[in-house]
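> Below is the structure, and that's it, no one-letter string:
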């Protein structure tokens, strides 16, 4: 079977969306566009030129990269395409770069065979439209819409929270956001931020960077307020109090995918202010 592997472009966005749907995933044009603008996407085409696999690598500076969106069409699974795409992503970055990914249960054995190891997990929470909604009549006055002049401070506090500079990704993600808000201290300094992304199935809230669990919950309340559909939040390790809160206000934990790394044994040092990740593809 003759398979051609290419670097994908914006002309392939529709093909990626169709590929995503073939495995039950819900990528849309806006999400794929952000992935492409932030990193590199690679995929196989069959003899007819149809896209049958894809994978993305998103660099954060020179020391960290995230791999995700590894998809193989069901008709072509079991042929090694997922491994080939992942290896091609790895070859596009330095062997000294820390590589992270958030694995599916199906993909975990393949990644382990490629030298990735589990270091922690994330907790995927969803509140469906039939759940009781948490109301907050007095929105915190220190949570305000993000402005262009806030970008430098947002990038800096995100670096402390995530462990590496994500400036390119953040600029692209903010363009995609339904809402982008910041938390300001009493003297006007930005001490937290969050985004909401409206997808075809869920309103995704993340990243969530906050100085405390209390501020994280206020950011969630602000961004979820008046949304009548599903809301999704992916919580990284180390925030049990936030998870208790989410369950109290109608969220249900639906999975706990593993975070895996290669070329190291741990994630970059973080300052414990990352309460919600952006999405699995972005780490």
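Here it is on my side, so go on. Because the structure is predicted, anything quoted here is derived from the model rather than measured.

> hey, let's count contacts and neighbours off CA atoms from now on
Fine.

> which stretches of the chain form strands?
If DSSP state E is used as the criterion, the strands of the chain fall at 4-7, 40-45, 53-60, 64-72, 98-102, 117-127, 143-145, 179-184, 190-198, 202-209, 230-236, 252-255, 258-262, 274-276.

> mind putting those in CSV, distance to residue 81 and mean neighbour count included?
Listed next are the strands of the chain as CSV, based on distance: least, CA to CA, whole Å; neighbours: other CA atoms under 10 Å:
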stretch, distance to residue 81, mean neighbour count
strand 4-7, 9, 15
strand 40-45, 8, 23
strand 53-60, 7, 27
strand 64-72, 7, 24
strand 98-102, 18, 26
strand 117-127, 21, 20
strand 143-145, 43, 16
strand 179-184, 37, 21
strand 190-198, 30, 25
strand 202-209, 29, 25
strand 230-236, 28, 24
strand 252-255, 26, 15
strand 258-262, 20, 23
strand 274-276, 31, 27
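
> Structure two is appended below for comparative analysis:
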């Protein structure tokens, strides 16, 4: 068994392993193809007899970092590969003050053994409802808005997520006063940060049927809105190793994906 960085021709089999593990069909581009091609991110694969049987990814946001996409094919389970992949992904982050992840019910015991502690749930919804009419004026995000959007994201998350934010500005939409912004990553996600009034309108206006949206349970307004707009599926647990971040759940209205918050 070999754990190594993914090459270009590993992307498709890696996404196939993740798709099977999470019950979600994943096709490039995804958040994993972004981190795999970035100096701030790593996509790892476990290979056995020339076949990809496990995956793990990590991305750095300044002093913090996230793990995600940690999966093991059924044929390779029961041999400690999940732990080995997690440890390899942590090593790939380098020295970070805080490491975070979103854990499934199945994965949480492993992460607890590695020193992660729960911070709360992210409620996950699959949208199926028609969108309400927008109630405030929206506008496209412009080039001159870059620094303001980055500052808005930092104030909500307590992290410097420049990599992900700047990769998602094309097609991004904001309230007219830039108090909330909906980013547009090139995969199926709807990350929104900002004040509740504007964020509510952005989420209700932009959500599409079948889109999976995860929001912190502490954001009660977002949870209540998504209960009207979609069907709730199994939640994930935000877990942390290291000092807590100064983040504000009520200002987070959608994660970049179910693998990175």
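Cool, got the structure. These numbers were taken from a predicted model, which means no experiment stands behind them.

> Residue 244 of structure 1 matches what in structure 2?
Matched by TM-score structural alignment, residue 244 of structure 1 corresponds to residue 224 in structure 2.

> Run a quick neighbour tally on its match.
With neighbours defined by other CA atoms under 10 Å, the count for residue 224 of structure 2 comes to 11.

> what's the answer for the one 3 residues further on, then?
With neighbours defined by other CA under 10 Å, the count for residue 227 of structure 2 comes to 17.

> Quick one: residues contacting the closest residue to it other than its chain neighbours.
Of all residues not flanking residue 227 of structure 2 in the chain, residue 125 sits nearest, at 7.7 Å (CA to CA, 6 or more residues apart in numbering). The contact partners of residue 125 of structure 2, by CA atoms under 8 Å, 6 or more residues apart in numbering, come to 212-214, 226-227, 230-233.

> wait, isn't residue 17 of structure 1 in contact with residue 28?
Yes: contact criterion CA atoms under 8 Å: residue 17 of structure 1 and residue 28 qualify, at 6.0 Å.

> returning to what we had before: save the strands of structure 1 as JSON lines, and put in distance to residue 166 of structure 1 too.
Shown next, in JSON lines, are the strands of structure 1 (distance: least, CA to CA, whole Å):
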{"stretch": "strand 4-7", "distance to residue 166 of structure 1": "22"}
{"stretch": "strand 40-45", "distance to residue 166 of structure 1": "15"}
{"stretch": "strand 53-60", "distance to residue 166 of structure 1": "5"}
{"stretch": "strand 64-72", "distance to residue 166 of structure 1": "10"}
{"stretch": "strand 98-102", "distance to residue 166 of structure 1": "14"}
{"stretch": "strand 117-127", "distance to residue 166 of structure 1": "19"}
{"stretch": "strand 143-145", "distance to residue 166 of structure 1": "20"}
{"stretch": "strand 179-184", "distance to residue 166 of structure 1": "16"}
{"stretch": "strand 190-198", "distance to residue 166 of structure 1": "14"}
{"stretch": "strand 202-209", "distance to residue 166 of structure 1": "12"}
{"stretch": "strand 230-236", "distance to residue 166 of structure 1": "17"}
{"stretch": "strand 252-255", "distance to residue 166 of structure 1": "26"}
{"stretch": "strand 258-262", "distance to residue 166 of structure 1": "18"}
{"stretch": "strand 274-276", "distance to residue 166 of structure 1": "13"}
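
> Which of these sits closest to residue 78 of structure 1?
strand 64-72 (9.1 Å; CA to CA).

> so how much does the closest one differ from structure 2 once superposed?
Compared with structure 2 after the fit, strand 64-72 of structure 1 shows a mean deviation of 0.4 Å (mean CA distance after the TM-score superposition for structure 1).

> if we can go back for a sec, among the strands of structure 1, which is nearest residue 162 of structure 1?
So among the strands of structure 1, strand 274-276 is nearest, using CA to CA, at 6.6 Å.
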